[in-house]
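*Asks:* have a look; sequence and predicted model below, questions after that.
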Amino acid sequence: MAVYVSHMTRIMMFELLWNRMRVLRKTMESKLDFSPTMFDREVNHHILELEKYVNVYKMQLDNVKKIGHASKLLIFLSLPSYFVYVFTIVLEKLVSKGDQYDLDIMYIADCMINVILPLVPALFAELVTAEVDKIRIHLTRQLLFCSNNALRNRTYDALKFLKLRPFKYTIWRAFSLNISLPLGLISLCTTYTIVMVQFSHVYG
């Protein structure tokens, strides 16, 4: 139960970050609409709004940076435990290959939870990255319609900031939390599962 609570805490943390970044993206799409003909008052308003949204984005990244080492340690330790758990299930099935037994629904549910929960934070981190990409695309599109030099320069500065400081959550510079992490784990587990099955046929 404590393990589930630990996973849910990290999931809620990244889900909250994703929701905030999604709200920021939707707000920017609705408020930052540059037209070819704008009055000076509208230009100044758009500049102030753009600076405000960039500051909000910066605050979100700063909050992620303040996440303590305890959460990173739990994510780091969950990976080998995930690997061991998957192979424990595989070995159990290989050892009992000749036995006929009823599959318990609670056992299947427990296996699914233990396999899926450690990967969910990486999926939410990838969703955050997707939202940042959508913000960058929206600002790039607005440049096509913006004719004011001051507003264009501020938009270029915002795009440069997004490029220089993208969302990236790393675990002590060892690996990044993104979609490549669960895909890599699944690929690794699949490869070694095939190897174990082959060895079980040879030496079983």
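*Replies:* Right, received. Where do you want to start?
*Asks:* when you work out contacts or count neighbours from here on, use the C-alpha atoms and nothing else.
*Replies:* OK.
*Asks:* from Y85, how far out is D104?
*Replies:* With distances taken as C-alpha to C-alpha, to the nearest Å, D104 is found 18 Å from Y85.
*Asks:* brain fart, L103
*Replies:* Using C-alpha to C-alpha, we find L103 at a distance of 18 Å from Y85.
*Asks:* related to what we said a few turns ago, between D104 and Y85, which one's more packed in?
*Replies:* Using other C-alpha atoms under 10 Å, the more surrounded residue of D104 and Y85 is Y85, with 15 against 9.
*Asks:* what helix or strand is that one located in?
*Replies:* Take DSSP states H and E as the rule and Y85 turns out to sit in helix 69-95.
*Asks:* list the buried residues in that helix.
*Replies:* For helix 69-95, a neighbour-count test (16 or more other C-alpha atoms under 10 Å) marks 72, 75, 78-79, 82, 86-87, 90-91 as buried.
*Asks:* here's the one I want to compare it with:
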Amino acid sequence: MTQRKIAHSCPNLTMSVGECSVDECFRFELQTALQYVRLRPFRYTLCRAVPLDINLLHYSDLFLGALLTLLHSKVMIYSPAVILEVTIREVEKIKAILTTQILRTSDECLRFELQTALQYVRLRPFRYTLCRAVPLDINLLFTSTAFCITYVIVALQVTHFAAY
């Protein structure tokens, strides 16, 4: 049998083609993979502060506490806006029902009362504002989230440029 070096699977073994055992080749491939993992470990960080590795389990209590605090504060801030948005949608439905009933009714007295109610609802819309400046509706959720994200990005950029 001719001797040749089997470079692709067993580079350190010089054997005949039929003598390379599967266990030795598998062992070599496993050793190569482990050596690669040792030389190039998984080292990523979240915002250059929290390492994303197996030690992340040590931070799990911190993350869970921060996540629950964040969730609680978001629910407390946004629940009035969501409730008001649902109420605004109900007022819109009431307007549609009043308009439909005005068109369908033949009684003049009832039509007058329906028109008065519709005029009242149109002139005094269901709206709330915070300090007469910030409207309290579903857009509050998106604007405050966008505001927070913008300033987190600004803070990260300032800390990045301050390092130089």
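*Replies:* Noted; the coordinates are in hand. What you see is a predicted model; the values in this text were computed from it and never measured.
*Asks:* so what's L50 of the first structure up against?
*Replies:* Residues in contact with L50 of the first structure (C-alpha atoms under 8 Å, 6 or more residues apart in numbering) are 28, 32, 154-155, 158.
*Asks:* which of these count as buried?
*Replies:* The buried subset of the contacts of L50 of the first structure - by 16+ other C-alpha under 10 Å - is 28, 32, 154-155, 158.
*Asks:* could you point out the longest helix in the second structure?
*Replies:* helix 60-104 (DSSP state H).
*Asks:* and that one, what other elements does it pack with?
*Replies:* On a contact count with 3 or more C-alpha pairs under 8 Å, 6 or more residues apart in numbering; DSSP states H and E, helix 60-104 of the second structure meets helix 108-123, helix 139-162.
*Asks:* okay, now R89 of the second structure: neighbour count?
*Replies:* Neighbours of R89 of the second structure (other C-alpha under 10 Å): 12.
*Asks:* ok, it - contacts?
*Replies:* Contacts of R89 of the second structure (C-alpha under 8 Å, 6+ apart): none.
*Asks:* residue in the first structure matching it?
*Replies:* Aligning on TM-score structural alignment places R89 of the second structure opposite A130 in the first structure.
*Asks:* redo the contacts of L50 of the first structure as TSV? Include distance to N148 of the first structure.
*Replies:* Below are the contacts of L50 of the first structure laid out as TSV (distance: C-alpha to C-alpha, whole Å):
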residue	distance to N148 of the first structure
M28	19
L32	14
R154	10
T155	11
A158	15
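*Asks:* closest to F124 of the first structure out of the residues you listed?
*Replies:* Comparing these against F124 of the first structure with C-alpha to C-alpha places M28 closest, at 20.7 Å.
*Asks:* next, the buried residues of the one helix or strand the closest one maps to.
*Replies:* Per DSSP H and E, M28 of the first structure falls inside helix 2-31. Going by neighbour count (16+ other C-alpha under 10 Å), the buried part of helix 2-31 of the first structure is 7, 10-11, 14-15, 17-18, 20-22, 24-25, 28.
*Asks:* what's the closest of the helices and strands packed on helix 60-104 of the second structure to A49 of the second structure?
*Replies:* Of these, nearest to A49 of the second structure by C-alpha to C-alpha is helix 139-162, at 11.3 Å.
*Asks:* show me what that closest one is packed up against.
*Replies:* Using 3+ C-alpha pairs under 8 Å, 6+ apart: helix 139-162 of the second structure touches helix 60-104.
*Asks:* and the helix it packs on, how far out from the chain middle?
*Replies:* Centroid separation for helix 60-104 of the second structure versus its chain: 19 Å, with C-alpha atoms, centre = their mean, to the nearest Å.
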